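Visitor: Pasting the sequence and the predicted coordinates here, then a few questions.
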Amino acid sequence: MSDLLPDDLDLVSITQLRQVANQSPQPYRLHLQVESRIEKTTSAGSPFFEVKLVDAADSFIWRVFDNNPLFQDVARLARNTFIQLAGQWVEGKYGLEPRQVQWRPLADDEASALLLGDPELASRQHADYADITAFVSSMRDPRLLKLCQVFLERHGERFRRTGAARRNHHARRGGLVEHVAQMMRCAAAIAGVYPQLNRDLMIAGVLFHDCGKLWENAYVESGFVMPYNLTAEMLGHIPLGLELVNKLWRDLLEAPEAVGWTALEPASEVVRLHLLHLIASHHGTHEFGSPVLPKTPEAVALHHVDNIDAKLEMFRRGYAGSKELAPGIFEKFVPWPVNIVAPLPAVHLPPTESVP
């Protein structure tokens, strides 16, 4: 450790630390939450702890052996505790390893800031949510517009702390907001190229395609734990999404403005069915959990928009976290079946040159 006090060290996220652990000699501090603490035994019979520590975007296992001065402190460390770890960090045999560690509990304001993510992530998710509300506001169909607005009013807070998945893509607090925002940008662009697509239906389909994950992949209000629950386990996010949209739709039909919708074409019942079809078919095949296959242009487009964003997020994660086997070649990772290769950079011409 340097002569600096722990609170004077640079505060970094786990992801940022991974990028500098073997490159920069100075120590760092991290703000973290304890997800689990498991007591194990070495082959020689000595006890040690595996402590899973998480922040808004990443996690790692801290192994604390019985010769560590903090061993007894860690033995009393409760799940969901917010802590600061300060020390010299290296990439060891099992991943990130702190040396000369000092720790303390986080103050309430520090824990609240941690739940928002590092400044870059928090800023990105804030901008993504603003884009979602802007796309919704741009819709012309009053039924789909009102449906989306009511969803955001009733469930926006839960939406903002839900992950898009448990492991494979956008698997972090607020990840569903990132996924939906990028899908909306893509869907709007595709609708501009293919004007036969119903843009309002596409935007609504993006918002609701994974809305069942608010009960399948939601993080607890004050932490980075994504608990399992019986309802989500037995039904899954597609049936839950269908049920939620039907419930919101029934509520809307009782609203005063619904009286004026009876004269609209296409009829409200047809609009509802098309939206439900997008939710039901967005996985694309029976094999991946869709109860029906895509049967409309919007359903086909939504499935591919969803798949593109998920796959490109997996590439981003692979470049950030996978071992580089050779220049530009990165080790495969779950669920990607092969090694991945760095993308081709765009050409940068000198200012005096141009492409005809």
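Guide: Good, I have the coordinates.
Visitor: Could you use CA atoms for every contact and neighbour count after this?
Guide: Fine.
Visitor: which SS class is the nearest residue to residue 249 once chain neighbours are set aside?
Guide: Spatially, and ignoring its direct neighbours in sequence, residue 249 is nearest to residue 147 (6.8 Å; Cα to Cα, 6 or more residues apart in numbering). At residue 147 the chain is in helix, as set by DSSP: H, G, I helix; E, B strand; the rest coil.
Visitor: how near is residue 147 to residue 201?
Guide: Distance, residue 147 to residue 201, by Cα to Cα, to the nearest Å: 11 Å.
Visitor: and the comparison structure, right after this:
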Amino acid sequence: MKIKNFSDGVKVEAFYVVKRSEVKKASNGNPYLEIQLSDGIDVVKGRRFDYSDKAIEPNSVVKVLGKYDQKFNSVQIYSLNMAEKGEYPADLFLPKCPKDVGSMWEDLLNILEQYVDDNELKGLLMLVFEKHGDDFKEAPGALAHHHAYLGGLLEHTIAVADSASKLAITYKSDLSLTVAGAILHDLGKIWEYKWDGLQFEMSDQGALLGHISLGISVISIYAKSTIKDEEKRNKLLHIIGSHHGLVEWGAIKEPMIPEAVIVAAADNLDANMFKIYAAQEDAQPGEVTKWDRTMKRHIWVKEKTKDDYAG
């Protein structure tokens, strides 16, 4: 139940994220828990009397049973239990992609079937999808700036793979290798990010290694059993390692083969177009936006919207 829908006396039974909590003493000397609960948008105060445990860590997810008191804008909590990932929908508190994830997954599989003719590369991709497909569908594309919502990684990957396929045809590069690299270029974000609380967070692995290194580590293991040609394996891993384009942007190596140049360009294009459209939505027509630190420029907003460009 969303907090905005609370009415006086209504039964509250749902999952919420803890913003803060503190164990206090009532006038009779008994301890009670004062807690702030969030549904990802709104916040409400709650109290659990006769509470003998410790305060609950912020960003924890709890299952609450209680009753809302409109006079005090507070929930009288009868039952309060810690929740584990899997007990509640992953998108309950977090922003999610406006597109249907199932349809996007079909789009990605169609790109694979249409453009990846190499059986070894196709086998690698299917193995990755079998092992990590659920996380691939769910992971955010970033913590901020572009595709920072559940399903964002999948949406971004489709756009990069689609653009890369067209560029590969235009420039006559290896189409299968280009598209396979585009599909796998950000796979490491599955381990780089955490998305099981109120906000997206960097994992310890992500902070120490980054998604490029994590992706290469995982893909190199799977590639050894699916791709016999060592040069093909190395080219694929090079695409992943170089897809940020420049070393100062985080690339392990700068692109050295046509397929890597294409994937890096497609990746940068999609991220920048996302940021431009997002800036347009936050500004009035005819305005120039605030300075965008990541793009190092202002963005001019014309009368047109994103939908106008789609046709």
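Guide: Received it, and whenever you're ready, just let me know what you need. Not measured: the values here are computed from a predicted model.
Visitor: ok so, going back, for the residue nearest to residue 249 of the first structure, give its distance to residue 318 of the first structure.
Guide: 37 Å.
Visitor: quick one, which of those two is more surrounded?
Guide: Between residue 147 of the first structure and residue 318, counting by other Cα atoms under 10 Å, residue 318 is the more crowded of the two (22 against 18).
Visitor: got the contact list for the more buried one?
Guide: 330-333, 340 (Cα atoms under 8 Å, 6 or more residues apart in numbering).
Visitor: coming back round to it: which residue in the second structure lines up with the residue nearest to residue 249 of the first structure?
Guide: Here residue 147 of the first structure is matched to residue 124 in the second structure, going by TM-score structural alignment.
Visitor: on that earlier part again, kindly reformat the contacts of residue 318 of the first structure as JSON lines and extend each row with secondary structure and distance to residue 111 of the first structure.
Guide: Output for the contacts of residue 318 of the first structure, formatted as JSON lines (DSSP: H, G, I helix; E, B strand; the rest coil; distance: Cα to Cα, whole Å):
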{"residue": "330", "secondary structure": "strand", "distance to residue 111 of the first structure": "35"}
{"residue": "331", "secondary structure": "coil", "distance to residue 111 of the first structure": "34"}
{"residue": "332", "secondary structure": "coil", "distance to residue 111 of the first structure": "34"}
{"residue": "333", "secondary structure": "coil", "distance to residue 111 of the first structure": "31"}
{"residue": "340", "secondary structure": "strand", "distance to residue 111 of the first structure": "36"}
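Visitor: In the second structure, which of these still touch?
Guide: Retained in the second structure: 330, 340, out of the contacts of residue 318 of the first structure (criterion both residues aligned by TM-score structural alignment, their matches' Cα atoms under 8 Å).
Visitor: neighbour-wise, which of the contacts of residue 318 of the first structure leads?
Guide: Going by other Cα under 10 Å, residue 330 tops these with 20 neighbours.
Visitor: The second structure: which residue goes with that residue?
Guide: Per TM-score structural alignment, the equivalent position to residue 330 of the first structure in the second structure is residue 289.
Visitor: how close does that match get to residue 148 of the second structure?
Guide: 20 Å.
Visitor: same check, this time on residue 306 of the second structure
Guide: 18 Å.
Visitor: So for the two, which sits in the more crowded spot?
Guide: residue 148 (19 against 14).
Visitor: I'd assumed residue 142 was in contact with the more buried one.
Guide: Yes - contact criterion Cα atoms under 8 Å: residue 148 of the second structure and residue 142 qualify, at 4.8 Å.
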